[in-house]
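In: sequence first, predicted model second:
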Amino acid sequence: MSDDPDWQLSPDSDEEFPPDPERRALLREVAEDVRGDSSESKQLSAVLYRVSDLYDPEEDTSPEEIYLNVRRIMQIKERGGLRRE
C-alpha cells in the first residue's frame, strides 16, 4: 500500500473476523473497565472498543483501519495534540 515502513507492522488484511457476540461483549467490557480519567486509559479503552467492532456484524472496519487510526492518534499525541493554524 505504501512505502511507509511502519505499514509493514499492520495486521494482515486477509484475516477474517466472523461475528462473535461473546468476544465482542468481553472486549467492550474490558474497554469499560480500563477507561479512567487519564488520556492513556481513555485511548486504550477506545482501541479495545474499536477492536471489538471486528466481531460486530453491524460495523464495517478492518484491522488496517484500526491500526492506522491508532497510529494516527499516537502521532497526534506525540506532537502535543491537534493544532489549528
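Out: Sure, I can see it. Numbers count the residues shown, from 1 in each chain.
In: please count neighbours and contacts with C-alpha atoms only from this point.
Out: Will do.
In: tally of neighbours for Y67?
Out: Using other C-alpha atoms under 10 Å as the criterion, Y67 is surrounded by 18 other residues.
In: what does D4 give?
Out: When neighbours are counted by other C-alpha under 10 Å, D4 comes out with 8.
In: one more to weigh against that first structure:
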Amino acid sequence: MSDDGRLDGDANADANPNPDADADSDEVDWEMAPDSDADFPADPERVAFLRDIADDIYGESSESRQVSAILYRVSDLYDPDGDTSPEEIYLNVRHIMDIKAQGGIDR
C-alpha cells in the first residue's frame, strides 16, 4: 500500500474501472429515447433542409461523412417514402461509434 492509502502495483488490476458499464450493456438501447414513438409528419421542406446541410458538410474525413449520413437518416423520418425510426437511427449510430472505438471494422 502506498503512503496515500492506495494499493500498489497490479493488486487492483482486475477491478473494473467502470462498474456501471456491465449494467448499461444489459439495458435495451431504444428505451433511452422515451419519445421514440412520436409521429414524424411528412415535411418536404425539413427533408430538403437536412439534406442540404448533409451535402454541405460531406467531406474527405470519415467523421464528416458519418455526420452527413446521420443527417440523411434523420431526414428520412420526415420523408413520406422514408422507412426508418428513431430507434433504428440511434442503434445504427451507436453501432458506427462502437466500430470506430474499436479501431475500425477490420480489427
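Out: Yep, that arrived. All figures in this text were calculated on a predicted structure; none of them were measured in a lab.
In: element containing the closest residue to S85 of structure 2 other than its chain neighbours, please.
Out: Nearest residue to S85 of structure 2 in three dimensions, chain neighbours excluded: L77, at 6.5 Å (C-alpha to C-alpha, 6 or more residues apart in numbering). Using DSSP states H and E, L77 of structure 2 sits within helix 62-78.
In: so the helix or strand following that helix corresponds to what in structure 1?
Out: Of the helices and strands lying after helix 62-78 of structure 2 in sequence (DSSP H and E), the nearest is helix 86-101. Mapping helix 86-101 of structure 2 onto structure 1 (TM-score structural alignment) gives residues 63-78.
In: mean distance, that stretch to its aligned residues in structure 2?
Out: Stretch 63-78 of structure 1 differs from its equivalent in structure 2 by a mean of 0.4 Å after superposition (mean C-alpha distance after the TM-score superposition for structure 1).
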